[in-house]
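S.K.: kindly generate the corresponding structure for this input.
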Amino acid sequence: MSFTVSHVSRSPEHGFSKSVVPSIQLLAGLGVEGDAHRGVTVKHRSRVKQDPSQPNLRQVHLIHGELLDALQDQGFTVAPGQLGENITTRGLDLLGLPTGSLLRIGAEAIIEITGLRNPCAQIDAFQQGLLAAVLGRDHEGNLIRKAGVMGIVRQGGTILPGDTILVALPPLPHRALERV
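M.R.: Next up is the predicted model:
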C-alpha cells in the first residue's frame, strides 16, 4: 500500500481555510513555516483564551483526501486546504493511527501524531451541515471525529505533493487518538 501527499497548504493569517501551495517547509518543534499556527505554544484562538502557555500539539493538521471525496459524495463542495489542513494525504487511514505514530514524509520531515482535530462550529459557517458530516457515532454511541489529525514536527524538511509517507507505530500498547 502506498501512502502519499496529494496537496500542501498554509495560511499566514488565522482563518478557516488555507491556500494550496507548491510546497511547505516544516520547522522542528514549531510547525509549518509561514503558517499562523506555527509555534511552540498553542496558536488556535480558542486554546489561547484557555491558556496561552500550553504546548502546541496542533502544529500541523493532516486530513485524508478520502474524507474530501466522501463529503463531495454527500453534496458538499470541499477542496484541499479548505478545511484548514496543512497536508492532504491519500491511501493512509490517519484516524486509525495510534497516538505517537511517526510519519516520515518526503526525504526528511517527521511528524508525530498527537491526536484528533476537534471540529468546531466554524465549519458550519464554511458550509451549513458540514459539522454533522464530519462527526459520527460508533456502535456504542461514542463520538467519532473525522476531520483529520494533528501533529508536531519532530524533524523539519520540505514537503511536496507526491511525496511518500512512511509510518512508524509507537511501542505497544497503542493508545487510541483523542481530541487535542
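S.K.: CA atoms for contacts and neighbours, from now on please.
M.R.: Will do.
S.K.: so which residues of this protein form strands?
M.R.: Secondary structure of the chain (DSSP state E): strands at 4-10, 19-21, 24-27, 31-32, 60-64, 87-90, 102-105, 109-116, 135-137, 143-145, 149-155, 157-159, 165-168.
S.K.: deepest-packed of these, please.
M.R.: strand 31-32 (a mean of 30; mean count of other CA atoms under 10 Å).
S.K.: which strands and helices lie in contact with that one?
M.R.: strand 24-27 (3 or more CA pairs under 8 Å, 6 or more residues apart in numbering; DSSP states H and E).
S.K.: residues touching residue 36, list them.
M.R.: Contacts for residue 36 (CA atoms under 8 Å, 6 or more residues apart in numbering) come out as 11, 12, 13, 14, 43.
S.K.: residues near the fourth one, how many?
M.R.: Okay, so that is residue 14. Counted with other CA atoms under 10 Å, residues neighbouring residue 14 total 14.
S.K.: pipe the strands of the chain into JSON lines and attach distance to residue 96 per row.
M.R.: Output for these, formatted as JSON lines (distance: least, CA to CA, whole Å):
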{"stretch": "strand 4-10", "distance to residue 96": "16"}
{"stretch": "strand 19-21", "distance to residue 96": "25"}
{"stretch": "strand 24-27", "distance to residue 96": "23"}
{"stretch": "strand 31-32", "distance to residue 96": "22"}
{"stretch": "strand 60-64", "distance to residue 96": "11"}
{"stretch": "strand 87-90", "distance to residue 96": "14"}
{"stretch": "strand 102-105", "distance to residue 96": "13"}
{"stretch": "strand 109-116", "distance to residue 96": "10"}
{"stretch": "strand 135-137", "distance to residue 96": "15"}
{"stretch": "strand 143-145", "distance to residue 96": "11"}
{"stretch": "strand 149-155", "distance to residue 96": "10"}
{"stretch": "strand 157-159", "distance to residue 96": "22"}
{"stretch": "strand 165-168", "distance to residue 96": "12"}
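S.K.: before we go on, could you also do this sequence so I can check it against the first one:
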Amino acid sequence: MSIMAKVIAINISEKKGEIKHPIEKGFFKENHGLIEDAHAGKWHRQVSLLGNESIEKMQRLGIEGLSPGKFAENITTEGLVLYELPIGTKMKIGEVLMEVTQIGKECHEGCEIRKLTGDCIMPKEGIFTKILKSGWIEPGDEIEIL
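M.R.: Alright, predicted model coming up:
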C-alpha cells in the first residue's frame, strides 16, 4: 500500500495515567514495547498509536494546549486512518515490525481530557500494537502497511 504516512512524535511516560512527553527517538523491544515506558510489557497493548488527525479533531472542538503525547499515545502519526486498520495488520515503522492487536479502549476513570471536553478521542481512534521485531523509531520515519 503506498499511503504516505509517517511518525510525527515518539512519546513516553514513566508512570501509567500520566501525559506522555516527546523524546528524540525510541527503542521498541520485541514482545515488550517502548523501552522505559510505563505501558510496556508482555501483553497485547505494548504500544499505543494515535493519528494527529484525531488530535486536530479535538482542537477544532476548541480544546487548547493539545499536543502529541497528551492522549498518552506512544506514537503520534500522520497520513493514516489508524482505527480503520483491521486487527492483525502488520506495519513497519523505521526498523520495527508491529502488529495491530486492539482498536480503541475503555477510557480510564479520571481521564483529564474527558474532564475538560466531555469526550476523549483515544478510546475510539487510538490503536494498540505488539512488537514483532525490535528497533529504533524516530519522528519522520515512514509507516508501511504490510
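S.K.: residues in the second structure aligned with the longest helix along the first structure?
M.R.: Selection of the longest helix in the first structure by residue count, based on DSSP state H, yields helix 65-73. Per TM-score structural alignment, the counterpart of helix 65-73 of the first structure in the second structure is residues 52-60.
S.K.: mean shift of the matching stretch relative to the first structure?
M.R.: Here the mean offset of stretch 52-60 of the second structure against the first structure after fitting is 0.6 Å, by mean CA distance after the TM-score superposition for the first structure.
S.K.: and the contacts of that stretch?
M.R.: Contacts of stretch 52-60 of the second structure (CA under 8 Å, 6+ apart): 66, 67, 68, 76, 77, 78, 79, 121, 125.
S.K.: residue farthest from the centroid of the second structure?
M.R.: Distance from the C-alpha centroid of the second structure, by CA atoms, centre = their mean, peaks at residue 62 (22.2 Å).
S.K.: now it: how far from residue 7 of the second structure?
M.R.: 25 Å (CA to CA, to the nearest Å).
S.K.: swap in residue 32 of the second structure?
M.R.: Taken as CA to CA, the span from residue 32 of the second structure to residue 7 of the second structure is 20 Å.
S.K.: and what of residue 88 of the second structure?
M.R.: 20 Å.
S.K.: so whatever residue of the second structure lines up with residue 84 of the first structure versus residue 26 of the second structure, what's the distance?
M.R.: Using TM-score structural alignment, the partner of residue 84 of the first structure in the second structure is residue 72. Residue 72 of the second structure sits 15 Å away from residue 26 of the second structure, going by CA to CA.
S.K.: can you pull the contacts of the residue nearest to the spatial centre of the second structure?
M.R.: What sits nearest the mean C-alpha location of the second structure, by CA atoms, centre = their mean, is residue 49, with 1.7 Å. Applying CA under 8 Å, 6+ apart to residue 49 of the second structure gives the contacts 73, 74, 75, 76, 77, 82, 126, 127, 128, 129.
S.K.: how close does the residue lying closest to it once chain neighbours are set aside sit to residue 98 of the second structure?
M.R.: In space, and not counting its chain neighbours, residue 49 of the second structure is closest to residue 75: 4.7 Å by CA to CA, 6 or more residues apart in numbering. Separation of residue 75 of the second structure from residue 98 of the second structure (CA to CA) stands at 12 Å.
S.K.: before we move on, what about residue 107 of the second structure?
M.R.: Taking CA to CA, one finds residue 107 of the second structure at 23 Å from residue 98 of the second structure.
S.K.: cool, and residue 50 of the second structure?
M.R.: For residue 50 of the second structure, the distance to residue 98 of the second structure equals 15 Å [CA to CA].
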